[in-house]
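A.B. asks: sharing a model prediction with you, sequence too.
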Amino acid sequence: MSTPLKVVAVSGGTYRPSRTLVLVQAIVAELTSTCQSKAASSS
């Protein structure tokens, strides 16, 4: 059984787009892809 992962991104500036958000989204996408690949190969 897997445990959900909670990811929190904090950005200090409201006057420009957050690079932190984009970085966190990329990390979550890669983790999701990796976890799905491992789950498929273990089935």
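C.D. replies: Here it is on my side, so go on.

A.B. asks: for the rest of this, base every contact and every neighbour count on C-alpha atoms.
C.D. replies: Will do.

A.B. asks: so how far is Ser18 from Gln25?
C.D. replies: Taking C-alpha to C-alpha, to the nearest Å as the measure, Gln25 falls 11 Å from Ser18.

A.B. asks: what does Val24 give?
C.D. replies: With distances taken as C-alpha to C-alpha, Val24 is found 10 Å from Ser18.

A.B. asks: can you give me the strands for the chain?
C.D. replies: Along the chain, no segments are classed as strands by DSSP state E.

A.B. asks: okay, now the one to match up with it:
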Amino acid sequence: MTAERGYWNSLTPLQKVAVVLGIPASATVLYILYRRYRESRDREAV
């Protein structure tokens, strides 16, 4: 656990913001891709 804290503390404030914003952004992109995949599969099933 101390290694993780050391890594986080070594980041600049800008890098910390990028990490914090990047996680929800990547989750959103994955969700959109998943929805598109599901919709395309639903159309093929009909």
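C.D. replies: Received, thanks. For clarity, every value in this text was computed on a predicted model and none was experimentally measured.

A.B. asks: what is the neighbour count of the aligned partner of Arg36 of the second structure in the first structure?
C.D. replies: Using TM-score structural alignment, the equivalent of Arg36 of the second structure in the first structure is Thr34. Per other C-alpha atoms under 10 Å, the neighbour tally for Thr34 of the first structure reads 12.

A.B. asks: how about Leu21 of the first structure, what's its match in the second structure?
C.D. replies: Leu21 of the first structure maps onto Ile23 in the second structure, by TM-score structural alignment.

A.B. asks: show me the contacts for that match.
C.D. replies: Listed by C-alpha atoms under 8 Å, 6 or more residues apart in numbering, the contact set of Ile23 of the second structure is empty.

A.B. asks: for the first structure, just list every one of the helices.
C.D. replies: Taking DSSP state H as the test, the helices found in the first structure are 19-42.

A.B. asks: hang on, the earlier thing: next, work out how far apart the match of Arg36 of the second structure and Ile27 of the first structure are.
C.D. replies: Thr34 of the first structure is 11 Å from Ile27 of the first structure, by C-alpha to C-alpha.
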